[in-house]
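J.: Attaching a predicted model along with its sequence, questions to come.
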Amino acid sequence: MTIDQIIREGTSQVKTTFCSFQANIMSIENKREPYYNACKKCYSKVDMKEGVVECYKCKKIDVECNQRYILKLIVTDGEQSIKITIFDDSEMLIGCPVSEYMSMNGEKDMQSKFNRNLISCVGKKYEFYTKANKISEDDRAMGRWIAQYIERIDDVEHEDINKDDGCQNKRRKL
């Protein structure tokens, strides 16, 4: 299925649809900060003010939270481009669990190794397994996609940057 087919046909009949397509990563919109503070219960972004953590989705104050990866990508199948968000599979692209990445706060050399690994994904082809939502007119024009799973389909291997840094490489085999 192409991105254009998914945009035209995939969301026209139902509110939510599941599909897959192959596309190259064109750019990473948030490569400088690929994580957010998430509610442990619902995974929504939490608001932190003056030591108080609030989850608007759960409608609770002082919720437990942790960091979670989020990557916002622009991908293309050669004819059409869309924005797609990935969460857990960001670890595969970065090469390190978010807890390890966050523990390196201030160790710019280590974080930059993982950022280089992430940037090396630009131009590579992946299979994106997605859920498409019809949200608004603007979102439909560009597409609002969340990847449930991604898989590298290029033959080129990722550089294994985790040899000596103590970070467990738990990426899916590429």
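T.: Received the coordinates, thanks.
J.: From now on I want contacts and neighbour counts done on CA atoms only, so please keep to that.
T.: Noted.
J.: How many neighbouring residues does Thr17 have?
T.: Other residues lying near Thr17 total 15 when counted by other CA atoms under 10 Å.
J.: so when I look at it, I'm seeing a strand, right?
T.: Yes: assigned with DSSP: H, G, I helix; E, B strand; the rest coil, Thr17 falls within a strand.
J.: My read is that it contacts Thr11, right?
T.: Yes: using CA atoms under 8 Å, Thr17 makes contact with Thr11 at a distance of 6.3 Å.
J.: Quick check: neighbours shared by these two?
T.: Common contacts of Thr17 and Thr11 (CA atoms under 8 Å, 6 or more residues apart in numbering): Ala132, Asn133.
J.: From Lys60, how far out is the residue of the chain most remote from its centre?
T.: Here the centre of the chain is the reference, and by CA atoms, centre = their mean the most remote residue is Glu50, at 28.5 Å. Distance, Glu50 to Lys60, by CA to CA, to the nearest Å: 16 Å.
J.: Next: Ser120.
T.: Per CA to CA, Ser120 is found 40 Å from Lys60.
J.: residue ranges of the strands in this protein, please?
T.: Here the chain has its strands, by DSSP state E, at 16-28, 35-39, 47-49, 52-55, 60-61, 65-69, 71-76, 81-86, 125-133, 144-152.
J.: what's near enough to touch Ile82?
T.: Shown in contact with Ile82 (CA under 8 Å, 6+ apart): Ile3, Ile74, Val75, Thr76, Met142, Gly143, Arg144, Trp145.
J.: at 6 Å what do you get?
T.: Residues in contact with Ile82, defined by CA atoms under 6 Å, 6 or more residues apart in numbering, are Ile74, Val75, Met142, Gly143.
J.: Give me the buried subset of those.
T.: Among those, those classed as buried by 16 or more other CA atoms under 10 Å are Ile74, Val75, Gly143.
J.: how about the last one, what does it touch?
T.: When contacts are counted by CA under 6 Å, 6+ apart, Gly143 is found next to Ile82.
J.: repeat for the second one
T.: Val75 makes contact with Ala23, Asn24, Ile25, Met26, Ser81, Ile82 under the criterion CA under 6 Å, 6+ apart.
J.: quick check, nearest of those residues to Ser99?
T.: For the contacts of Val75, the closest approach to Ser99 (CA to CA) belongs to Ile25, at 24.8 Å.
J.: From what I see, that closest one and Val122 are in contact.
T.: Yes: using CA atoms under 6 Å, Ile25 is in contact with Val122, at 4.9 Å.
J.: which of those two has more neighbours?
T.: The neighbour comparison of Ile25 against Val122 (other CA under 10 Å) goes to Ile25, with 23 against 16.
J.: got another, please set it beside the one above:
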Amino acid sequence: MAINEGGLLENQVGERLIVAITDVQKKEFQGKVQLHTSDISTIDINPACQQFHKLQKWFTTKKQKSLIEELLMIKMFENTQKINLEDVIQNRQSLKEGALYYFIGTVDMIENKSKPWYDACQNCTRSVIQTNDGVECRSCSDAQIVQRYRLTLNIILGTATATVTLFEDAATVYIGCSVNDYIQSTAEDEKSSKYFRDLETKSNKQYKFLIQLDERAQTQDNHLIVVAEAIERIQPKQKEETKQAVPYEKKRTKKNLKTNNAPIDKSIKIDSQKKGMTIT
């Protein structure tokens, strides 16, 4: 622990491990005090120890894993046919059942941003139910509980609407963190969570939604209910600044204007063939 708050602790360098942390948030989760870092947090350790290198490697690997998952999802869209949301609703019979398609839509609202997860069976990932004896999974005998993402989005595109559910991988890309990190960040106060605040800013943004036309894709009253296998944010087009060539034009000064408007002096004769003038 660092002592003498704000000091450099130079006299203790080499005697004990010093950890200096800035721009962190103190929170409490399940009765334990935790320090949460953010994008602007800084952690300095002197001297560097083996545990520090392990922590650094874990953090780097975690960020790379998240990036790889996002890149893999983007790759899934390359060989997939694009369709309109309205076509899925009104002309589904013309589409191949069980095939993958993607459509573009705007996020109108997040239905369950306060709790975008559910208690799942660790073995089969299905939702568990509460009983008098604890929890029970109706699909298997495993009663181990884990939290998994289940994020529900309301999507609009023109007059067509859809309810799109994002499960673990797609929701992780959309929210930007694992479900455990999200739960911990909102445990004390959800509005202090960076991820929760980011969710509020993602409304009115356009995304690509990769869907499979199977039994999970249902149409009711011009409204599609479907699960998205993958998502990709559509970045706003950058305005390209083009510089147009401005033709050169000699500006006439007030003096020139007066000269041009002055009466013609008969003593000056212009010879058009010689492109000059002679004085007579």
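T.: Everything's here; your move. All values derive from a computational prediction rather than experimental measurement.
J.: Which of Ser120 and Lys60 of structure 1 has more residues huddled nearby?
T.: Counted by other CA under 10 Å, Ser120 of structure 1 and Lys60 do not tie: Ser120 has more neighbours, with 15 against 11.
J.: so how far is Tyr195 of structure 2 from the alignment partner in structure 2 of that one?
T.: In structure 2, Ser120 of structure 1 lines up with Thr201, judged by TM-score structural alignment. Per CA to CA, Thr201 of structure 2 is found 10 Å from Tyr195 of structure 2.
J.: Kindly report the same for Ala160 of structure 2.
T.: Noted for Ala160 of structure 2: a distance of 29 Å to Tyr195 of structure 2, by CA to CA.
J.: would you say Lys255 of structure 2 is within a strand?
T.: No: applying three-state DSSP, one finds Lys255 of structure 2 to be helix, outside a strand.
J.: Report the central residue of structure 1.
T.: Ile86 (2.3 Å).
J.: Now which residue in structure 2 aligns to it?
T.: Counting by TM-score structural alignment, Ile86 of structure 1 lines up with Leu166 in structure 2.
J.: Also Cys39 of structure 1?
T.: Using TM-score structural alignment as the criterion, Cys39 of structure 1 maps onto Cys121 of structure 2.
J.: what sits against the closest residue to that match other than its chain neighbours?
T.: Distance criterion CA to CA, 6 or more residues apart in numbering; nearest residue to Cys121 of structure 2, sequence neighbours excluded, is Ile145 at 5.2 Å. By CA under 6 Å, 6+ apart, Ile145 of structure 2 lies in contact with Ala120, Cys121, Gln122.
J.: Can you find the partner of Ile145 of structure 2 in structure 1?
T.: With TM-score structural alignment as the criterion, Ile145 of structure 2 lines up with Cys65 in structure 1.
J.: And Gln218 of structure 2, how far from Val164 of structure 2?
T.: Look at Gln218 of structure 2 and Val164 of structure 2: by CA to CA, they are 11 Å apart.
J.: Let me fix that, I meant to ask about Thr22 of structure 2.
T.: To Val164 of structure 2, Thr22 of structure 2 is 39 Å away according to CA to CA.
J.: now do Gln212 of structure 2
T.: Taking CA to CA as the measure, Gln212 of structure 2 falls 12 Å from Val164 of structure 2.
J.: which of those two has more neighbours?
T.: Higher neighbour count among Gln212 of structure 2 and Val164: Val164, with 21 against 18, using other CA under 10 Å.
J.: Surely that one is in contact with Val226?
T.: Yes: using CA under 6 Å, Val164 of structure 2 is in contact with Val226, at 5.2 Å.
J.: how close does the closest residue to Thr125 of structure 2 other than its chain neighbours get to Glu136 of structure 2?
T.: Residue nearest to Thr125 of structure 2 in three dimensions, not counting chain neighbours: Arg148, with 7.8 Å by CA to CA, 6+ apart. Distance, Arg148 of structure 2 to Glu136 of structure 2, using CA to CA: 16 Å.
J.: and the two? which has more neighbours close in?
T.: Taking other CA under 10 Å, Arg148 of structure 2 and Glu136 do not tie; Arg148 has more neighbours (24 against 20).
J.: From Ser178 of structure 2, how far out is the corresponding residue of structure 2 for Phe21 of structure 1?
T.: By TM-score structural alignment, Phe21 of structure 1 lines up with Phe103 in structure 2. Using CA to CA, Phe103 of structure 2 is found at 25 Å from Ser178 of structure 2.
J.: Figure out how far stretch 138-151 of structure 1 is from the centre of its chain.
T.: For stretch 138-151 of structure 1, the separation from the chain centroid amounts to 11 Å (computed by CA atoms, centre = their mean, to the nearest Å).
J.: Can you get me a residue count around the spatially closest residue to Ile18 of structure 2 that is not a sequence neighbour?
T.: In this structure, Ile18 of structure 2 finds its nearest non-sequential neighbour in Asn46, 5.3 Å apart by CA to CA, 6+ apart. By other CA under 10 Å, 13 other residues sit near Asn46 of structure 2.
J.: Just confirm Asn46 of structure 2 contacts Ala20, I think it does.
T.: No: the pair Asn46 of structure 2 / Ala20 is not scored as a contact, 8.6 Å apart, by CA under 6 Å.
J.: for the lengthiest helix in structure 2, packing partners?
T.: Ranked by residue count, the top helix of structure 2 under DSSP state H comes out as helix 50-76. Helices and strands touching helix 50-76 of structure 2, as assessed by 3 or more CA pairs under 6 Å, 6 or more residues apart in numbering; DSSP states H and E, are absent.
J.: Okay, buried residues for it please.
T.: Those would be Ser66, Glu69, Glu70, Met73, Ile74, Met76, for helix 50-76 of structure 2 by 16+ other CA under 10 Å.
J.: now stretch 19-36 of structure 1
T.: Buried positions in stretch 19-36 of structure 1, judged by neighbour count with 16+ other CA under 10 Å: 19-28, 31, 34-36.
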